[in-house]
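Q: Next input, structure requested:
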Amino acid sequence: MRILHTSDWHVGRTFHGRDLLGDQEAVLSGLADLVAEECVDVVVLAGDLYDRAVPSGEAVEMCMRVLSRIREAGAQLVVTPGNHDSAARVGAFAEFAAAGGLHLRTRIARLHEPVLLPDEHGQVAFYGIPYLEPDPARHALRARADVPGAGEVAERGHTAVLTEAMNRIRADLAGRDARSVVLAHAFVTGGERGDSERTIAVGGVEQVPGSVFDGVDYVALGHLHGPQRLAEHLRYSGSPLAYSFSEAAQRKSVWLVDFDAAGLAEVRRRELPVPRRLATVEGRLAELLSAPEYAEYEDCYLSATLTDEVRPLEAMRRLQERFPHAVHLEWRPEGGRATSPLRYAEAVRGRDDRELAARFVADCRGAEPNESERELLDRALREVAR
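A: Here you go, the predicted model:
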């Protein structure tokens, strides 16, 4: 059996205000071509199908088109929700979807019930652990006599609820003659996070040890957006697109996981296309707008740091004349600010309204207002007084 491991699609996400649905559909539709090319049997998606609990209609329609293309290419799908998803919404009509090859594993109380898919060596059991928010999950995981390996979750935190979930999965697996795959959405110790993952910390602790997942053939992890190998059988696929400038250097990819009669046989990495590169530049605005060495960034999503001593006027508009996909701008003058910021009480002591307004302009822009600007401030203050 050949499995494609992906996660963190975040369908419907924007990038600094830019709509990414077109980019997302281009990359995710390419997974169907990869399924056909590599003869993939099962695609597993380990959480964060959508970027928000209530996705837009356009996001849902696009996601359905992509899932349909993957199914038509010949693969079945197993999907679990992440911390961005609404498990109830993702799992709607799960029984009907399963008949068409889309297996939605969204219910905490049933996480020990696998999707059983056959190959020439027997069965592979796919267990989906939806994102477990610790306190609600503790109640959902209350011990039940009909659940093998079930126990009460006495402790709080991510490790406790994931340990209980895995105890139930291992107990069920012990009664089956099957190889195993677990999908989980969590922050496992040793993983490297970026800037675009929403924190799942509870009480300051969000990481869980990799040993929690011992006893299964392969663990398809989601949540961290960079592709990572924590152990041969324990991996993050990462997100299919970069969702922050901290991910600019990442090579987005999926894992192709091969099972033989004994279990995990081989894992290969396949890189995904990049619809638009991310780039960061730094310098004075005039230099960025004219220097030929920046031409290579004209079609990139761009983050610019301006080093002009005085904050340039209409900097983003001017920047976008050359770099139409500039989306982020910072002003960091060379050598830092001339004066250190004062506490509020010190900043206002002994100053009248005219001085305070002028000081505000200077702090924001890095230069004192000129005479015409001071006249405008005086006029505004007179209007307020009148």
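
Q: from here on, contacts and neighbour counts on C-alpha atoms
A: OK.

Q: Can you classify residue 235 by secondary structure?
A: Residue 235 falls in the strand class when you classify it by DSSP: H, G, I helix; E, B strand; the rest coil.

Q: Pull the number of nearby residues for it.
A: 21 (other Cα atoms under 10 Å).

Q: So which residues make contact with the helix or strand where residue 303 lies?
A: Secondary structure assigned from DSSP states H and E places residue 303 in strand 301-306. Contacting residues not belonging to strand 301-306 are listed as 245, 276-285, 323, 325-333 [Cα atoms under 8 Å, 6 or more residues apart in numbering].

Q: Give me the subset of the residues you listed that lies in helices.
A: Of those, the ones assigned to helices by DSSP state H are residue 285.

Q: so what's the residue lying closest to residue 54 once chain neighbours are set aside up against?
A: Closest residue to residue 54 in three dimensions, ignoring its sequence neighbours and counting by Cα to Cα, 6 or more residues apart in numbering: residue 86, at 7.1 Å. Taking Cα under 8 Å, 6+ apart as the definition of contact, the neighbours of residue 86 are 52-54.

Q: one more to put side by side:
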Amino acid sequence: MRLLHTSDWHIGRTLHGTDLLAEQEQVLSGLADVVTAERVDAVLVAGDVYDRAVPSADATAVLDRVVGRLLRAGAQVVLTPGNHDSARRLGTFSGLLAAAGLHVRAATAALDEPVLLADEHGEVAVYGLPYLEPEVARHELGLTGGRSHEAVLTAAMDRVRADLFLRPGARSVVLAHAFVGGGMPSDSERDICVGGVDLVPAPVFDGVDYVALGHLHRPQTLSPRLRYSGSPLAYSFGEAGQQKQAWLVELDGAGLSGVRPVPLPTPRPLSVLTGELDELLADPAHAAAEEHFVSARLTDAVRPTDPMRRLQARFAHCVHLEWSGTAAAGDGRSYQERLRGRGDLEIAGEFVDHVRGAAMTRAERELLARALGAADRAEVLR
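A: This next block holds a predicted model:
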């Protein structure tokens, strides 16, 4: 049995306001080629299928096309909702979809009812745990105490192990969306901390052959049988240069027999450029970044005029800009201290100086004074 472990598709996510649907569809549709080349029996999606609970029509259309390609390539698909998804919406028509090979495991009450796959060695029971919000899931699971992720996932896994006990000889796989101890987060995940307790110890998942984890966007191995696949695309500049992948999981008659990474393509790489604006615009060393998504950190002593437009003239996909010049640092005073005893012109003038990193000229100050005076007169007339 061959399974392709993926997670955190986040269909509909943007990068600093830039639409990524085309890049997402390109990468996710390419999974169908992996299914064909590697003879994959099932594709697993461990949560955060969409980026928001109410996805756009365009995002749902991308999922429809991607899943259709995977099914036509010969794989079944098992997916679960993550903390970004609406479990109830994602689970709509799940009974009908299962007949076509798409198994949406979104109901907490049914988390111990596996998708049953079969090969020459017998059954493989695939349990999909939807993201379990502790305050909600503890009631659905009948817990009287325990308000942590550890508590609800322990109860869920107890149910899984009880069902597995009734299936002698069956190999087992669990999909779960959680922050498991030993995992390394990125800066693009949404916090799932509840009451200060979000970490789930790895032993909670003991007793199954493989655990396909989702939530953390960096691919990583916590143990041979406990892994994060990571997101298929980089969703923050903190992930620039990171090789995205899926895990190809192989099960033989005895259980887990091997796991190996399957690198995923990068439709448009991410680059972080640091330097003065004129240097970034002229340096030939940045030629490759002209086709990348770019985050620029400007170090000019004075904030340049219209920097984003000028950057995009060379780097068409520059989507983020910050200025870290010497004048950008604060002076240590509180907001109240900076305003005390000052008039409108002085306050507005200091704001302009701070934002630009250079003092206004006399002509600019006179223009600002006239504008403030006109605003005051208009207010009196009202």
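
Q: Which of the contacts of strand 301-306 of the first structure are buried, as a PyMOL select command?
A: Here is the PyMOL command that selects only those of the contacts of strand 301-306 of the first structure that count as buried (16 or more other Cα atoms under 10 Å):
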select buried, resi 245+278+279+280+282+283+284+285+323+325+326+327+328+329+331+332+333
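
Q: What is the distance between stretch 29-49 of the first structure and the centre of its chain?
A: Average the C-alpha atoms of stretch 29-49 of the first structure, do the same for its chain, and the two points are 18 Å apart (Cα atoms, centre = their mean, to the nearest Å).

Q: so how far does that stretch reach from one end to the other?
A: From its first residue to its last, stretch 29-49 of the first structure covers 14 Å (Cα to Cα, to the nearest Å).

Q: do stretch 24-44 of the second structure as well
A: 17 Å.

Q: Please identify the buried residues of that stretch?
A: Taking 16+ other Cα under 10 Å as the neighbour-count basis, stretch 24-44 of the second structure is seen to contain the buried residues 24-25, 27-32, 34-35, 40-44.

Q: quick one: contacts of stretch 347-357 of the first structure?
A: Judged by Cα under 8 Å, 6+ apart, the contacts made with stretch 347-357 of the first structure from elsewhere in the structure are 377-378, 381.

Q: now do stretch 136-154 of the second structure
A: The set of residues external to stretch 136-154 of the second structure that reach it, using Cα under 8 Å, 6+ apart, is 108-109, 132-135, 155-156, 178, 194-195, 197-201, 204-205.

Q: same thing with stretch 112-121 of the second structure?
A: Contacts of stretch 112-121 of the second structure with the rest of the structure, by Cα under 8 Å, 6+ apart, involve 1, 78, 103, 123-128, 156, 159-160, 163, 252-253.

Q: In helices, which of those residues fall?
A: 156, 159-160, 163.

Q: Which among those count as buried?
A: Applying a neighbour-count criterion of 16+ other Cα under 10 Å, the buried members of these are 156, 159-160.

Q: Stretch 208-225 of the first structure aligns to what range in the second structure?
A: Alignment of stretch 208-225 of the first structure against the second structure: residues 200-217, by TM-score structural alignment.

Q: Let's have the buried ones among the ones in helices among the contacts of stretch 112-121 of the second structure in CSV, adding distance to residue 74 of the second structure.
A: Rendered in CSV, the data for these read as follows (distance: Cα to Cα, whole Å):
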residue, distance to residue 74 of the second structure
156, 31
159, 31
160, 27
